[in-house]
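> Quick one, fold the following:
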Amino acid sequence: MVGNRPARLEQWERLRSGAGRIGDQRHRELMQEIMRGLADAVNVPGGYWIAGSDPRAGQHAVVGDWPLDELADILIATDGVSVAVDKYEVLTWTQIAGLCRTEGPEAVLNLVEEADASDPFGRRWPWAKPSDDKALVHLQVTA
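Now for the predicted structure:
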């Protein structure tokens, strides 16, 4: 697991404590160490798959299906958006769907950008970089 590796733990502790910041010399050194450590886990069986590095990663996607009558919304989001739910905990998926319905996906992207900007040094939410690219697709299911 990536989060339990010593370099990642040091990086997060430095950011949380205020002893370091995203982009400082030690942060860059730790990122290089982390990336070297990930090389054996990316796009290999038993690891995790990143399509940006290798489009064949899509062949390893986790898929599921639901009865159409149980769906109201379908959300497809990059990790730059999903961080609002699973890391920042400033939105839920239900809230994101609601915002998409009433204000559109751009409203969600703006909220995530605001959250990113509120923690530029990664103290509240330790992160490898101050923000990530964001993409969000919302499909509203109608009968």
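
> contacts, neighbours, all on C-alpha from now
OK.

> For the most centrally placed residue in the chain, list the residues it contacts.
The centroid of the chain falls nearest to D79 when counting by C-alpha atoms, centre = their mean (2.7 Å). Shown in contact with D79 (C-alpha atoms under 8 Å, 6 or more residues apart in numbering): D132, K134.

> ok, now with 7 Å
If you count contacts by C-alpha atoms under 7 Å, 6 or more residues apart in numbering, D79 has none.

> can you give me the strands for the chain?
All strands of the chain, identified by DSSP state E, fall at 73-77, 136-140.

> Return the distance of the last one from the chain's centre.
Computed by C-alpha atoms, centre = their mean, to the nearest Å, the separation of strand 136-140 from the middle of its chain amounts to 17 Å.

> who touches that strand?
Contacts of strand 136-140 (C-alpha under 7 Å, 6+ apart): A72, D73, I74, L75, I76, A77, T78, C100, P105.

> repeat that for 8 Å
Strand 136-140 is contacted from outside by 72-78, 81, 97, 100-101, 105, 109, using C-alpha under 8 Å, 6+ apart.

> quick one more, to check against the first:
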Amino acid sequence: MRFTLATSPSTPGGENEDFAAAAPDAAVLLDGAGVEGAKTGCVHGVAWFSGTLGALLLRTLVARPVWSLAECLADSIRITRSLHEDVCDLEYRASPTSTVVAVRACGGELEHLVLGDSSLLLAQRDGSSSVITDRRLDEVGAPLRGPVDELPTGSPEHAAALAEYRDALTSLRNRPGGFWIAGPDPLAAEHALTGTAPLDSLASVTLLSDGATRLVDRFRLASWGEVSALLDSTGPDELIRRTREAEDSDLDGRRWPRGKAHDDATALHLTLS
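Presented below is the predicted three-dimensional model:
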């Protein structure tokens, strides 16, 4: 495999809460999250959580090839919790969480796991492409988003509506009928979307945080096939550059309502020989 990685924080020079890393036969991408403007209950912060969990997960994927990806994630969540539960309040409503995308090549197949609203783009050798995204957050959040989408992004009124929206989501997090995301409870790993694909059918695989999927799922400026071709030809940097260009053209969110004008954006592109 050949790996190409690009990442960009939402604010130049700001802290990037995304994490991505790769090994010869495995790769992970995590998009850390907290509640905007709220204390997390964790002295380390969201970026520490996503980075620590991501590094542990990649290590476990490689070291435990007979474990399922869900078992690897559950164990990594358990270890991450043990590293800071004595000094951090992990029961606090705004404690750090993270989406997870993980892949591992094993026995002629590509195993995958997706938890939360990050995405996995699979490009087939026949030229077709498909994307795997956990949409449960979007589904439960849609009825609550009205005030957020009606107000100009970045305005005080929008910030207040966004805070209320995110606060409401915490009551739906990691419970039946809500949505699932990696946090302090290893049980969340059992609810990840998992599956396999024959390696010889794939041309490339791309792990994407939701900040890097906006051209398709938020702005409707490209198809997944076009994004796949772009990644192959010019790489993840160009995908993020075009995303920033679109964001900058609509900073108040009037054309494309969204929580943040810009978001952390990360794309890890794996080309299979």
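
> would you turn the contacts of strand 136-140 of the first structure into TSV with distance to K129 of the first structure and neighbour count?
Compiled in TSV, these are given as follows (distance: C-alpha to C-alpha, whole Å; neighbours: other C-alpha atoms under 10 Å):
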residue	distance to K129 of the first structure	neighbour count
A72	34	12
D73	30	15
I74	28	12
L75	24	14
I76	22	12
A77	18	14
T78	15	13
V81	14	22
A97	26	21
C100	26	22
R101	30	14
P105	23	19
L109	17	19
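
> Tell me the one of the residues you listed nearest I34 of the first structure?
Using C-alpha to C-alpha, T78 is the member of the contacts of strand 136-140 of the first structure that lies nearest I34 of the first structure, at 21.1 Å.

> The closest one maps to what in the second structure?
Alignment note: T78 of the first structure maps to S209 in the second structure; criterion TM-score structural alignment.

> Can I get the contacts of strand 136-140 of the first structure in TSV including distance to V137 of the first structure?
Listed next are these as TSV, based on distance: C-alpha to C-alpha, whole Å:
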residue	distance to V137 of the first structure
A72	14
D73	10
I74	8
L75	6
I76	5
A77	6
T78	9
V81	11
A97	10
C100	9
R101	12
P105	7
L109	11
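
> What is the nearest of the residues you listed to D65 of the first structure?
Distances from D65 of the first structure to the contacts of strand 136-140 of the first structure, taken by C-alpha to C-alpha, are shortest for I74, at 11.6 Å.

> Quick check: closest non-adjacent residue to G253 of the second structure.
Distance criterion C-alpha to C-alpha, 6 or more residues apart in numbering; nearest residue to G253 of the second structure, sequence neighbours excluded, is T153 at 5.1 Å.

> Let me know how buried the counterpart of that neighbour in the first structure is, in neighbour terms.
The alignment partner of T153 of the second structure in the first structure, by TM-score structural alignment, is I22. By other C-alpha atoms under 10 Å, 21 other residues sit near I22 of the first structure.

> I22 of the first structure contacts R123, correct?
No: at 9.2 Å, I22 of the first structure does not count as touching R123 under the criterion of C-alpha atoms under 8 Å.

> Determine the residues that are contacts of both of the two.
Listed as contacting both I22 of the first structure and R123 by C-alpha under 8 Å, 6+ apart are L15.

> Map D167 of the second structure onto the first structure.
Structural alignment (TM-score structural alignment) places D167 of the second structure against R36 in the first structure.

> need the longest strand for the second structure.
Determined from DSSP E, the single longest strand within the second structure is strand 97-106.

> What span of the first structure is it aligned with?
Going by TM-score structural alignment, strand 97-106 of the second structure sits over no part of the first structure.

> go on, stretch 21-40 of the second structure?
Residues of the first structure matching stretch 21-40 of the second structure: none, counting by TM-score structural alignment.

> Please list all residues in contact with E157 of the second structure.
L151.

> what about the match of D167 of the second structure, how many residues close to it?
11.

> May I see the strands of the first structure organised as a markdown table, with distance to S53 of the first structure added?
Conversion of these to a markdown table gives the following (distance: least, C-alpha to C-alpha, whole Å):
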| stretch | distance to S53 of the first structure |
| --- | --- |
| strand 73-77 | 18 |
| strand 136-140 | 20 |
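
> L121 of the second structure maps to what in the first structure?
The alignment leaves L121 of the second structure without a partner in the first structure, by TM-score structural alignment.

> Spatially nearest residue to L121 of the second structure (excluding sequence neighbours)?
Counting by C-alpha to C-alpha, 6+ apart, the residue nearest L121 of the second structure is V131, at 4.4 Å.

> And G183 of the second structure, how far from A189 of the second structure?
10 Å (C-alpha to C-alpha, to the nearest Å).

> hmm, who's touching stretch 1-19 of the first structure?
By C-alpha under 8 Å, 6+ apart, stretch 1-19 of the first structure touches 20-22, 27, 30-31, 33-34, 38, 121-127.

> go on, stretch 71-79 of the second structure?
Under C-alpha under 8 Å, 6+ apart, the answer for stretch 71-79 of the second structure is 53, 56-57, 60-61, 64, 182-190.

> buried subset of the residues you listed?
Buried members of these, counted by 16 or more other C-alpha atoms under 10 Å: L53, L56, L57, T60, L61, A182, G183, P184, P186, L187, A188, A189.
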